[in-house]
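> The following block contains a protein sequence and its predicted model.
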Amino acid sequence: MYEFISGKLTQTTPAYVILENRGIGYFINISLFTFEALKDKQEARLFIYEHIREDAHALYGFNETRERNLFELLISVSGIGANTARMMLSSLSPDELHIAISTENVNQIKSVKGIGLKTAQRVIVELKDKIGKAAEMQNLPIPEDNTKVEEALSALVMLGFSKAPSQKVINKILKENPGSKVEEIIKYALKML
């Protein structure tokens, strides 16, 4: 089992990188979240998950161990394979996915391509407790209620802003100012969008 691979990035795409280490080029699948972190870098250290099946051996690389841990939790859910988990981590950042699972936000999980209602519900049921324990161990905030997020998001969408960028801005605002009221979130978001 590999823990990480460090080396020179010889090719970087939104779906994979080729990381050269001591004359060997490793083809490593990545998420968009990791791709964003690797942009404009010449060298990298990726934390590895080695996915072995009868017909294939694949490497999945992550910029941080927290993302890899979330990936491993996702593939432990029945019906979610490595590529689906990577798609989830490409559509939602680890923080967004963590919050969606913790707050049982089925719609946000369902917004990922290829994830239906039953799969989204299964992810929440199987991972909610595990995510909560992981958050306590890493001293991450455990969200209590997502009504503020939904109200602010629907207000921004009604004002003509796109849903995905609005969601990211709202999450950023709440991360910096967790006690913000809905009106404050909307005001800050309007300045940032």
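That came through fine.
> Going by C-alpha atoms from here, please, whenever you check contacts or count neighbours.
Will do.
> ok, now which ones touch residue 89?
Going by Cα atoms under 8 Å, 6 or more residues apart in numbering, residue 89 touches 31-33, 67, 71, 97.
> Also residue 188?
residue 173.
> Can you list the buried residues in the helix or strand containing it?
According to DSSP states H and E, residue 188 maps onto helix 182-192. Within helix 182-192, the residues that count as buried by 16 or more other Cα atoms under 10 Å are 182, 185-186, 189.
> starting at the chain centroid, how far to that helix?
24 Å (Cα atoms, centre = their mean, to the nearest Å).
> Which one of the contacts of residue 89 sits in the busiest neighbourhood?
When neighbours are counted by other Cα atoms under 10 Å, residue 31 leads the contacts of residue 89 with 26 neighbours.
> this is the other structure I want to compare:
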Amino acid sequence: MIEYIKGELTEVTPAYAVVEAHGVGYGLNISLNTYSGIQNKKEVKLYAFESIREDAHVLFGFASKQEREMFMLLITVSGVGANTARMILSAMSAAELCNVISTGNEKMLKTVKGIGLRTAQRIIVDLKDKIATSAIAEEMPAGIVVQAAAVNNEVRDEAIGALTMLGFAPAPSAKVVSAILSDNPQLPVEQVVKLALKQIK
């Protein structure tokens, strides 16, 4: 098992990062919260999770152990795969998710694209006790300050690219992202994607 990858961040989008370590470039799927934590950095350390399927070996990277732990808990829930778990951790931070689960806030979970009432209830029922016993909530670092991106078009293109990588069609993604940016032109890309995840059909 790969515990973490530490090296130079050679490429990063809101959904994907490439870290070069000892001449090897590792491609890792990341959440928006990890993107917030590593953008504008040269050297990074990402905690890894390897998803091994018949057709592919996929690496997921996390800026903190706590986020990886939440991801690993989420994928133990029936009906929640790796991409859905990443979607949830893109819509809210690991600390926010802990709070949502521990307070039984299924309405908040349902705002995440692809999470219906049954899945939200299952996540809460399955993970409430696990979170309490793991003491993961107390380990959460303070929220990361998000820096506003300067170029609107760049933000738009990155947001659409991230949504496409998360499995959404480019056309509806572009429509939702454009609408969000016309109302809030100063939003950073990760916030645009978070809002889009709640609105996109």
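It's in. Everything numeric in this text was worked out from a predicted model, so none of it was measured.
> quick revisit: for residue 154 of structure 1, state which of the buried residues of helix 182-192 of structure 1 is nearest.
Closest approach between those and residue 154 of structure 1, by Cα to Cα: residue 186, at 10.1 Å.
> That closest one: what's it in contact with?
Residue 186 of structure 1 is in contact with 152, 155-156, counting by Cα under 8 Å, 6+ apart.
> 7 Å instead?
Neighbouring residues of residue 186 of structure 1 by Cα atoms under 7 Å, 6 or more residues apart in numbering: residue 152.
> which one in structure 2 is aligned with it?
In structure 2, nothing lines up with residue 186 of structure 1, judged by TM-score structural alignment.
> any idea how far residue 186 of structure 1 lies from residue 172 of structure 1?
12 Å (Cα to Cα, to the nearest Å).
> And residue 7 of structure 1, by the same measure?
Distance of residue 7 of structure 1 to residue 172 of structure 1, given as Cα to Cα: 32 Å.
> for residue 150 of structure 1, same thing?
14 Å.
> What of residue 6 of structure 1?
30 Å.
> Kindly report the same for residue 154 of structure 1.
17 Å.
> Need the residue closest to the centroid of structure 2.
residue 31 (2.2 Å; Cα atoms, centre = their mean).
> check contacts around it.
14-15, 86, 89-90.
> Quick one: mark the members of those that sit in strands.
Among the contacts of residue 31 of structure 2, DSSP state E puts none in strands.
> Mark which of those are buried, thanks.
By neighbour count, with 16+ other Cα under 10 Å, the contacts of residue 31 of structure 2 hold 14-15, 86, 89-90 as buried.
> In the longest helix seen in structure 1, which residues have enough neighbours to count as buried?
Ordering each helix of structure 1 by length in residues (DSSP state H) puts helix 117-137 first. For helix 117-137 of structure 1, a neighbour-count test (16+ other Cα under 10 Å) marks 119-124, 126-128, 131-132, 134 as buried.
> do the same with stretch 72-90 of structure 1
73-77, 80, 82, 84-90.
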